[in-house]
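A.B. asks: no sequence on this one, just coordinates:
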């Protein structure tokens, strides 16, 4: 059992990569879609950006959203640092990239379903005619699902490489 615990201690912390992916997905959404392209803001379907008070409210909620994604990145960094600092860590580009994609894809799917479809607080591209919003929303969900699948495949491949490396060392 001690051998299994030792191997487990060397495993790549998947939760760190997933949290990084959640945070990076949120940063991309907030920076690129909210700020640079200005396609939408956090509550722009409920409070359209047609007055200063609505812009202030949306900016506040964009900031709360960014703060939450920042917390995901900080926690992911803490987990990775704690794991790597205490013992030798099996470093894997596939596991890191895969978990980042899983986290980012999970962000897109959850945010797309809850914010775009269920609550309707905003849509991906509100600069387009309203009847086209659904296409952008579905594209955002498809992008998220594609990242989830690609991430899962990379994690699966990375775990196989990790198992092979353990066998070679044993």
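C.D. replies: Noted; the coordinates are in hand. Note that the structure is a prediction, hence the values are computed from the model and not measured.

A.B. asks: drop to CA atoms for contacts and neighbour counts, all remaining ones
C.D. replies: Noted.

A.B. asks: buried set for the longest helix seen in the chain?
C.D. replies: In the chain, assigned by DSSP state H, the helix with the most residues is helix 133-169. By neighbour count on 16 or more other CA atoms under 10 Å, the buried set for helix 133-169 is 133, 137-138, 140-142, 144-145, 147-148, 150-155, 158-159, 162.

A.B. asks: One more: stretch 93-107?
C.D. replies: By 16+ other CA under 10 Å, the buried positions in stretch 93-107 come out as 94-107.

A.B. asks: Below is an additional structure, to be compared with the one above:
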């Protein structure tokens, strides 16, 4: 089969990974920080009931992003166009961008919730945003470092 490593294929690999990464980190954020640790809700400027409803909508969003990314992933596999390292770079890019957006826009600018409601929240903010930047830069490195990645061959049916 002909290798398909054109610009559109490279972009589709990044978009697939990006959507999956956003969905994955949104799910982890919601499950860990909203449910297990109960540090905050997606929207904390109202009642607990509204906070729980906002968490449910946030959870639905995360699954839509995850499913969209996986549909694109399956299409790339079907067409023998999956560039795995580039896709992983897209996943890390999605995780890093979402976490940075959450930390700067939602936590600080919009103030719809904080990471955690404690006196010295700045430590949590620094760790949150620095880890987002590190993940984001690793993703960008993988995307631009592996421009000529070879597609992953899917196993042929026997």
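C.D. replies: Sure, I can see it. Since this is a predicted model, take the numbers as computed values, not measurements.

A.B. asks: TM-score them against each other, please.
C.D. replies: Once superposed, the chains reach a TM-score of 0.83 (TM-score structural alignment, normalised by the length of structure 2), with 148 aligned residues with a CA RMSD of 2.2 Å.

A.B. asks: Counting by contacts, list what the longest helix of structure 1 packs against.
C.D. replies: helix 93-111 (3 or more CA pairs under 8 Å, 6 or more residues apart in numbering; DSSP states H and E).

A.B. asks: can you give me how far the helix it packs on is from the chain middle?
C.D. replies: Relative to the mean C-alpha coordinate of its chain, helix 93-111 of structure 1 is positioned 5 Å out (CA atoms, centre = their mean, to the nearest Å).

A.B. asks: do the same with stretch 65-75 of structure 2
C.D. replies: Distance of stretch 65-75 of structure 2 from its chain centroid, counting by CA atoms, centre = their mean, is 13 Å.

A.B. asks: so where is it in structure 1?
C.D. replies: Per TM-score structural alignment, the counterpart of stretch 65-75 of structure 2 in structure 1 is residues 72-82.

A.B. asks: what do you get for stretch 137-144 of structure 2?
C.D. replies: The aligned range for stretch 137-144 of structure 2 is 149-156, by TM-score structural alignment.

A.B. asks: and the matching stretch, how far from structure 2 on average?
C.D. replies: In this overlay with structure 2, the average offset of stretch 149-156 of structure 1 from its partner residues is 1.3 Å by mean CA distance after the TM-score superposition for structure 1.

A.B. asks: which residues touch the residue positioned nearest the centre of structure 2?
C.D. replies: In structure 2, the centroid-proximal residue (CA atoms, centre = their mean) is residue 22; its distance is 2.2 Å. Each residue near residue 22 of structure 2 by CA atoms under 8 Å, 6 or more residues apart in numbering is listed here: 62, 65, 66, 91, 94, 95, 98.

A.B. asks: residues in contact with whatever residue of structure 1 lines up with the fifth one?
C.D. replies: The alignment partner of residue 94 of structure 2 in structure 1, by TM-score structural alignment, is residue 103. Shown here is residue 103 of structure 1, whose contacts under the criterion CA under 8 Å, 6+ apart are 17, 18, 19, 20, 21, 22, 23, 25, 148.

A.B. asks: Which position in structure 1 pairs with residue 107 of structure 2?
C.D. replies: Per TM-score structural alignment, the equivalent position to residue 107 of structure 2 in structure 1 is residue 116.

A.B. asks: State the number of residues packed around its match.
C.D. replies: Neighbourhood size, residue 116 of structure 1 [other CA atoms under 10 Å]: 22.

A.B. asks: Quick check: the gap between it and residue 43 of structure 1.
C.D. replies: 10 Å (CA to CA, to the nearest Å).

A.B. asks: what do the two both touch?
C.D. replies: The contact sets of residue 116 of structure 1 and residue 43 overlap at residue 122 (CA under 8 Å, 6+ apart).

A.B. asks: distance between the lengthiest helix in structure 2 and the chain's centre?
C.D. replies: The residue-count maximum for a helix in structure 2 (DSSP H) belongs to helix 48-78. Here the centre of helix 48-78 of structure 2 is set off from its chain's centre by 10 Å, with CA atoms, centre = their mean.

A.B. asks: For it, enumerate the helices and strands it packs against.
C.D. replies: helix 7-29.

A.B. asks: in the helix it packs on, what's buried?
C.D. replies: 9-27, 29.

A.B. asks: circling back to that earlier point, mind putting the contacts of residue 103 of structure 1 into TSV with distance to residue 6 of structure 1?
C.D. replies: Shown next, in TSV, are these (distance: CA to CA, whole Å):
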residue	distance to residue 6 of structure 1
17	21
18	23
19	24
20	25
21	27
22	29
23	30
25	33
148	29
